[in-house]
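Q: I'll drop the sequence and a predicted model, then ask my questions.
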Amino acid sequence: MIKLFRSKIYIALTLMVLVLFLGVLGYRFLSDFSWLDAFYMTVITVTTVGFSEVKPLSIEAKIFTVFLIISSVFIFAFAISVITEYILGRNSLQLLKKKKVKNKINSLVNHVIVCGYGRNGAQAGERLNAYKRPFVVIERNKEVIEKHEADILFVEGDANDDEVLKEAGIERAQYLIAAMPDDAANLFVVLSARQLNKNLFIISRASLITSQKKLELAGANKVIMPDKIGGDHMASLVVMPDLITFMDKLSVEGVHTTNLEEVAIEDFADQVECNSLRDLNLRQKTGCTIIGYIEPNGNYIINPEADLQLQPKSKVIVLGRPEQIEKLNEVFHIRQ
């Protein structure tokens, strides 16, 4: 539609230039005006401003002027209508696009809200896409939004604004990631989000060690320091490079694939009798291996025994190749 409008604008501009060109030639040769006088006469004629002629016109020049006025009125009217249609149509498309995004956001439940789509926010978005977790990004930079709006749900505005958080569905969200580069901005977002949703799990980015405690007091469940993690990671590559590279492979197998999965015991309980890890028999059914167990109180057990008794509201950490994880989700009908 935009391309159609643009082609009409090009036609209108071409006709306007053509009528000016013909007007200048007509006055130049019919009335023997100078080029400047011919241009002047053409402008005052097509714009119908009513100024007097440079000098009296011949009968031929008067007839030419009548046709010039009539043709210019229609051409300029056409140009104005095209430009108006283009502007209104563009605004209408933007409104329709925003309404469509708003409807999609309003339909989300237990989704993730990412505040800020810089380096850390974009990385979080990539991993959420890999795990097929629905998320909404709050971003105030229009250039960033226009660059990625085809693939991501954006809410334009300041994440510190309660109305913007509500527009992103803060009351229905399950997680919030405060990924802005400024610790103070993240602190205000955490405070606002915690007031709007008491059950929200909040993860915040921090640059300074002194900000970590403040963010936790404000209501953040987890505080991540990317700079500290990066330094630890580089040092670990010196001490045990192969192990760290292997761990990187586990976490960044691909943008659209995963090889680690966290599964609630309730996802298995309705389909198999699972009193212990051995009863699940995931290795034989899917090829996946259970490498961790999370107790209801949050205690982690690494490499649990096969006879470990399962408890309600507990979880297992499963390792497998992407195709094995996909088979796990299919076999046990696990909603991603």
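A: Looks like it came in fine. This is a predicted model, so every value here is computed, not measured.
Q: Every contact and neighbour count from this point should use C-alpha atoms.
A: Noted.
Q: Report the next helix or strand after whatever helix or strand residue 145 lives in in sequence order.
A: Using DSSP states H and E, residue 145 sits within helix 142-148. Moving toward the C-terminus from helix 142-148, the next helix or strand (DSSP H and E) is strand 153-156.
Q: Pasting the second one now:
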Amino acid sequence: MTSNKNVLFFVYFISLFIVGSFGFYLIGGREWSLVDSIYMTVITLSTVGFTEVHPLGDTGRIWAMIIIIFGVIGVGILFSSLRDAFMHLNTFRRIKMMKKINKLQGHFIILGYGRMGEVIAKELSQKGQTFVVVEKDDRKAEKIIENGMYCIHGDATLDETLVAARVDNAGGIAVVLDTDQDNLFVTMSIRTMNSDTFLLSRCIQEHNKSKLLRSGADKVVNPYIAGGHRMAEMLLRPQIEDSVTLSTPTNASIDLNIDEISLNKLDRYDGIMIKDSRLREDYGLMIIGIIKEKGDNMISPDPHTVLNISDTILIMGSKKSLDNFKETLPII
């Protein structure tokens, strides 16, 4: 069908060019050469606006207007066909992508492509994970597809959208929609479709956290509270570089956290071996890694390793143990 259209457009413009040139040649009389007629047709169709080769009478001007009108009609049809071809290509791309999504097993799903959803997608992409993003905004959905990611363009609160994303086969789902109401509703919907998948949900209002947990979320994250606590800690005690809370199943009671602590200004650990640091004895903490000043990393260092004031240590323990240790850090 597309090939036939291309042939028709080619025949249309060639015919218009030949008829237009022949018309100018007949109307112009002896003053007009064949080259003059062809040139006049070209500048008329292209709407360049150069002056007439020879003065045109009323008949010549009418003929020029006819050529312009048919030329504009042809260009309009051409652009319309190009638009249809582009839409057809997009439709083909989406159908092809949906076939791939239907075959996914154990993939991740991100519901919502706001600031948090975009960060999650970037992290999963960097780690080589397979995931599907669900987004209802046209521009965002187009951006996701252009970036080479699987995308379902639709409303995540609708069951058919969740089905299209293969919620039933997902290994993990992040619900990061704009409102707590939507997150709560979608969390409940997902649990009716897949009772086993790991479900992570965001809440904006802290009082909605318990509701999300009761509705089926395995973990609930409030980025504002978590970020605020973290920034306050780092503001008071710059030695705290970063921290990680290890996720565990909801039926497990393991409380493990990892903090990244700079030994800068902690003179009591300068030149001390790990076994003599008393972190285990006094705080119940374990040094699981050391980041040296030049960027070299030591994983599971030997107890006889000597600490240096320029080091950054990775310590692991319960939240309470880490909090007790951080209370001993100097406040600026």
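A: Alright, I've got the coordinates. Small disclaimer: the values here were computed from a predicted structure and weren't measured.
Q: related to what we said a few turns ago, which residues of the second structure does the helix holding residue 145 of the first structure align to?
A: Aligned by TM-score structural alignment, helix 142-148 of the first structure falls on residues 138-144 of the second structure.
Q: and if you look at stretch 93-109 of the first structure?
A: The aligned range for stretch 93-109 of the first structure is 89-105, by TM-score structural alignment.
Q: List the buried residues in the matching stretch.
A: Within stretch 89-105 of the second structure, the residues that count as buried by 16 or more other CA atoms under 10 Å are 94, 97-98, 101, 104.
Q: Now compare those and name the two farthest from each other.
A: 94 and 104 (15.5 Å; CA to CA).
Q: Tell me how far the match of stretch 93-109 of the first structure lies from the chain's centre.
A: Remark: stretch 89-105 of the second structure is offset 17 Å from the chain centroid, using CA atoms, centre = their mean, to the nearest Å.
Q: which outside residues touch that stretch?
A: Residues from elsewhere that reach stretch 89-105 of the second structure (CA atoms under 8 Å, 6 or more residues apart in numbering): 132, 150, 164-166, 169-171.
Q: most surrounded residue in the residues you listed?
A: residue 165 (30 neighbours; other CA atoms under 10 Å).
Q: Per the alignment, that one pairs with which residue of the first structure?
A: Aligned partner of residue 165 of the second structure by TM-score structural alignment: residue 168.
Q: mind listing what that match touches?
A: 105, 113, 136-138, 155.
Q: distance of the residue nearest the centre of the first structure from residue 19 of the first structure?
A: The centre of the first structure sits closest to residue 152, judged by CA atoms, centre = their mean, with a distance of 3.4 Å. Using CA to CA, to the nearest Å, residue 152 of the first structure is found at 47 Å from residue 19 of the first structure.
Q: Can you lay out the contacts of stretch 89-105 of the second structure as JSON lines showing secondary structure?
A: Converted to JSON lines, these look like this (DSSP: H, G, I helix; E, B strand; the rest coil):
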{"residue": "132", "secondary structure": "strand"}
{"residue": "150", "secondary structure": "strand"}
{"residue": "164", "secondary structure": "helix"}
{"residue": "165", "secondary structure": "coil"}
{"residue": "166", "secondary structure": "coil"}
{"residue": "169", "secondary structure": "helix"}
{"residue": "170", "secondary structure": "coil"}
{"residue": "171", "secondary structure": "coil"}
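Q: My guess is residue 282 of the first structure contacts residue 291. True?
A: No: Residue 282 of the first structure is beyond contact range of residue 291, at 11.5 Å (criterion: CA atoms under 8 Å).
Q: For the second structure, just list every one of the strands.
A: With DSSP state E, the ranges of strands along the second structure come out as 108-111, 131-135, 150-153, 172-175, 198-202, 219-221, 240-245, 257-262, 286-291, 297-299, 312-317.
Q: Compile those strands into TSV and extend it with columns for distance to residue 159 of the second structure.
A: Shown next, in TSV, are the strands of the second structure (distance: least, CA to CA, whole Å):
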stretch	distance to residue 159 of the second structure
strand 108-111	13
strand 131-135	12
strand 150-153	13
strand 172-175	14
strand 198-202	16
strand 219-221	22
strand 240-245	32
strand 257-262	37
strand 286-291	45
strand 297-299	46
strand 312-317	41
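Q: And those strands: which comes nearest residue 9 of the second structure?
A: Across those, closest to residue 9 of the second structure is strand 150-153 (CA to CA), at 34.4 Å.
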